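A.B. asks: kindly generate the corresponding structure for this input.
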Amino acid sequence: MIYFVGAGSGAPDLITVRGARLLSEADVIVYAGSLVNPALLDYKKDGCEVYNSAKMTLEEVIAVMAPAAKAGKTVVRLHTGDPCVYGAHREQMDELDRLGLAYEVCPGVSSFCGAAAALKAEYTLPNVSQSVILTRMEGRTPVPEKEQIESFAAHGATMVIFLSAGQLARLSERLIAGGYAPDTPAAIVYKATWPDEKVVRTTVADLAEAGAREGITKTALITVGGFLGTEYERSKLYDPTFTTEFREASR
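C.D. replies: Predicted structure coming up:
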């Protein structure tokens, strides 16, 4: 069996219980070495074969996993965060389908969740934002025409922007062009939940200056929106004047 496992956002103890068990049982581990905390390899057993996919192509990854699985070995493909977000695991699963090989997916804690924890923030605040947009800037690889930063910024919702820390000046311009006010709160979260985690609070207008000041050019998420501010309405969920399925309003 081949298991696609989410490594979590960085800290080795933020992998799921299931993910840690699968790592400890694996005969072969192929891990995303450019992003996954290598401390997670401490879960592996003696004799486990380990491959760093940062130096491999899709074809080379499959060439390692497929023979091992056919030989009855347990294979873990270890992805950063949760593999469903910028994990490029769909193309691997399609190849395994073509080869008739079984696989399962073990979810992980995405870095956008780790970033919220680092910020001690809630992305969905009543009367501020009830939607979270996960996206990225186009770089060497494009994004669909309808998914440009400006079109998402027009919603005024919470935004979490991946893979864009090296383009902060352009990102700032495009967020403002899309509709965010220059003084909209923003934050750069570098390596969320890692030992060297860094949180930089700023505004949309000052993203580039803040990133340059802290020397952050990669491995960071940019969060944008009013959820980083101080104004919001109390949730109805725990409001004593609000009746729910489980309790009557007290007054």
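A.B. asks: when you work out contacts or count neighbours from here on, use the C-alpha atoms and nothing else.
C.D. replies: Noted.
A.B. asks: count the residues that sit near Val5.
C.D. replies: Val5: 27 surrounding residues under other C-alpha atoms under 10 Å.
A.B. asks: one more, so I can put them side by side:
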Amino acid sequence: MTVYFIGAGPGAADLITVRGQRTLAACGVCLYAGSLVPRELLDACPPDARLVDTARLDLDRITEELVRAHEEGHDVARLHSGDPAVFSAVAEQMRRLDAAGVPYEVVPGVPAFAAAAAALKRELTVPTVGQTVILTRVAQQATPMPEGEDLATLGRSGALLVLHLAARYVDRVVEELLPHYGADCPAAVVAMASRPDELVLRGTLADIATQVKEAGVIRTAVIMVGRTLAAQQFPDSYLYSTGRPRA
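C.D. replies: Predicted coordinates:
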């Protein structure tokens, strides 16, 4: 039997992949984060599937549920919001499954930053303006950031920064990025991306913190800072250039 780590997508129930939905429909057990995963997704589970909300479970208890289901001969769907590749805490679960001899696979999902970009109607990589996107977070009441991955260091690149789990600390984000990006640098915050209550805030480093606090945004949000968010004057991509050599 196999544990499937499935990316549930950013929030909208119809943004799960076809593979993810089909895998859900074939698993006798489903573990999901009730505070983040839309309940409608569970409709794809078999009618007699055992559903386990992991919102109040620690890692030991989650691992016990996964191992128990495996021992009982069930395939397991482990639903994670967004995509398992980023800030999903699947690495420690995989490590424990390796130790227990339980096989697993990963089904990718739509990440939150992609849903946020869609809400903003922006491409994050724009020719001659910015071709690098940095996905990161801040270390505040969470695991410390590795050396060299603090905002001040990352900000020196001038690349588009996408911050997860940071809306509550927006003042600190602005303070650390201002010296590198300037007060006029475009910034945006998308909360509840792709959901019915989605909220989009657009501004600059000079005013985005005020907007976030006035809107009461403290969680389930992505902060973006970078010039590509408002780029207008840029050349067409070489991909479609009439002067591009043809094979």
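A.B. asks: spatially, what comes nearest to the most centrally placed residue in structure 2 if we skip its sequence neighbours?
C.D. replies: Central residue of structure 2 (C-alpha atoms, centre = their mean): Ala112, 3.7 Å from the mean position. The shortest distance from Ala112 of structure 2 to any non-neighbouring residue, by C-alpha to C-alpha, 6 or more residues apart in numbering, is to Pro10 (4.8 Å).
A.B. asks: pretty sure that neighbour contacts Pro84?
C.D. replies: No: using C-alpha atoms under 8 Å, Pro10 of structure 2 is not in contact with Pro84; the gap is 11.2 Å.
A.B. asks: ok, these two, which is more surrounded?
C.D. replies: A count of neighbours by other C-alpha under 10 Å puts Pro10 above the other of Pro10 of structure 2 and Pro84, at 29 against 23.
A.B. asks: the more buried one and Glu175 of structure 2, how far apart?
C.D. replies: 28 Å (C-alpha to C-alpha, to the nearest Å).
A.B. asks: cool, Val110 of structure 2 as well?
C.D. replies: Val110 of structure 2 is 30 Å from Glu175 of structure 2, by C-alpha to C-alpha.
A.B. asks: corresponding residue for Leu151 of structure 2 in structure 1?
C.D. replies: Superposed on structure 1 with TM-score structural alignment, Leu151 of structure 2 falls opposite Ile149.
A.B. asks: contacts only, for the closest residue to Ser35 of structure 2 other than its chain neighbours.
C.D. replies: Spatial nearest neighbour of Ser35 of structure 2, excluding adjacent residues (C-alpha to C-alpha, 6+ apart): Ala55 at 6.3 Å. By C-alpha atoms under 8 Å, 6 or more residues apart in numbering, the contact list for Ala55 of structure 2 reads 32-35.
A.B. asks: which residues of the stretch 151-251 of structure 1 fall in strands?
C.D. replies: For the stretch 151-251 of structure 1, the strands defined by DSSP state E, counting those that start in this stretch cover 158-162, 185-190, 198-203, 220-224.
A.B. asks: out of those, which gets nearest to Thr241 of structure 1?
C.D. replies: strand 158-162 (28.0 Å; C-alpha to C-alpha).
A.B. asks: mean deviation, that closest one versus structure 2?
C.D. replies: Aligned to structure 2 and superposed, strand 158-162 of structure 1 gives a mean residue distance of 0.7 Å (mean C-alpha distance after the TM-score superposition for structure 1).
A.B. asks: residue range for that strand in structure 2?
C.D. replies: Using TM-score structural alignment, strand 158-162 of structure 1 pairs with 160-164 in structure 2.
A.B. asks: what lies in contact with that stretch?
C.D. replies: 113, 124, 130, 132-138, 155, 221-228.
A.B. asks: hmm, try it at 10 Å
C.D. replies: 86-87, 112-113, 116, 124-125, 129-138, 151, 154-155, 170, 173, 177, 181, 186-189, 219-229 (C-alpha atoms under 10 Å, 6 or more residues apart in numbering).
A.B. asks: same deal with stretch 55-72 of structure 1?
C.D. replies: 1-2, 27-34, 51-53, 73-77, 88-89, 91-93, 95-96, 99-103.
A.B. asks: which ones among the residues you listed lie within strands?
C.D. replies: 2, 28-31, 51-52, 75-77, 103 (DSSP state E).
A.B. asks: got a PyMOL select line for the buried ones in those residues?
C.D. replies: A single PyMOL command is used to select the members of these judged buried by 16 or more other C-alpha atoms under 10 Å:
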select buried, resi 2+28+29+30+31+51+75+76+77
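A.B. asks: widest-spaced pair of the ones in strands among the contacts of stretch 55-72 of structure 1?
C.D. replies: Asn52 and Tyr103 (19.7 Å).
A.B. asks: ok, now which ones touch Leu36 of structure 2?
C.D. replies: 8-11, 55, 79-82, 192, 220.
A.B. asks: switch the cut-off to 7 Å
C.D. replies: Ser81 (C-alpha atoms under 7 Å, 6 or more residues apart in numbering).
A.B. asks: what do you get for Pro235 of structure 2?
C.D. replies: With C-alpha under 7 Å, 6+ apart, Pro235 of structure 2 has these contacts: Pro127.
A.B. asks: aligned partner of it in structure 1?
C.D. replies: Looking across to structure 1 (by TM-score structural alignment), Pro235 of structure 2 lines up with Glu233.
A.B. asks: now that match: how far from Gly211 of structure 1?
C.D. replies: From Glu233 of structure 1 over to Gly211 of structure 1 (counting by C-alpha to C-alpha), the distance is 31 Å.
A.B. asks: what's the burial count for the nearest residue to Leu165 of structure 2 once chain neighbours are set aside?
C.D. replies: Leaving aside its chain neighbours, Leu165 of structure 2 sits nearest to Arg137 (6.1 Å; criterion: C-alpha to C-alpha, 6+ apart). By other C-alpha under 10 Å, the residues close to Arg137 of structure 2 number 22.
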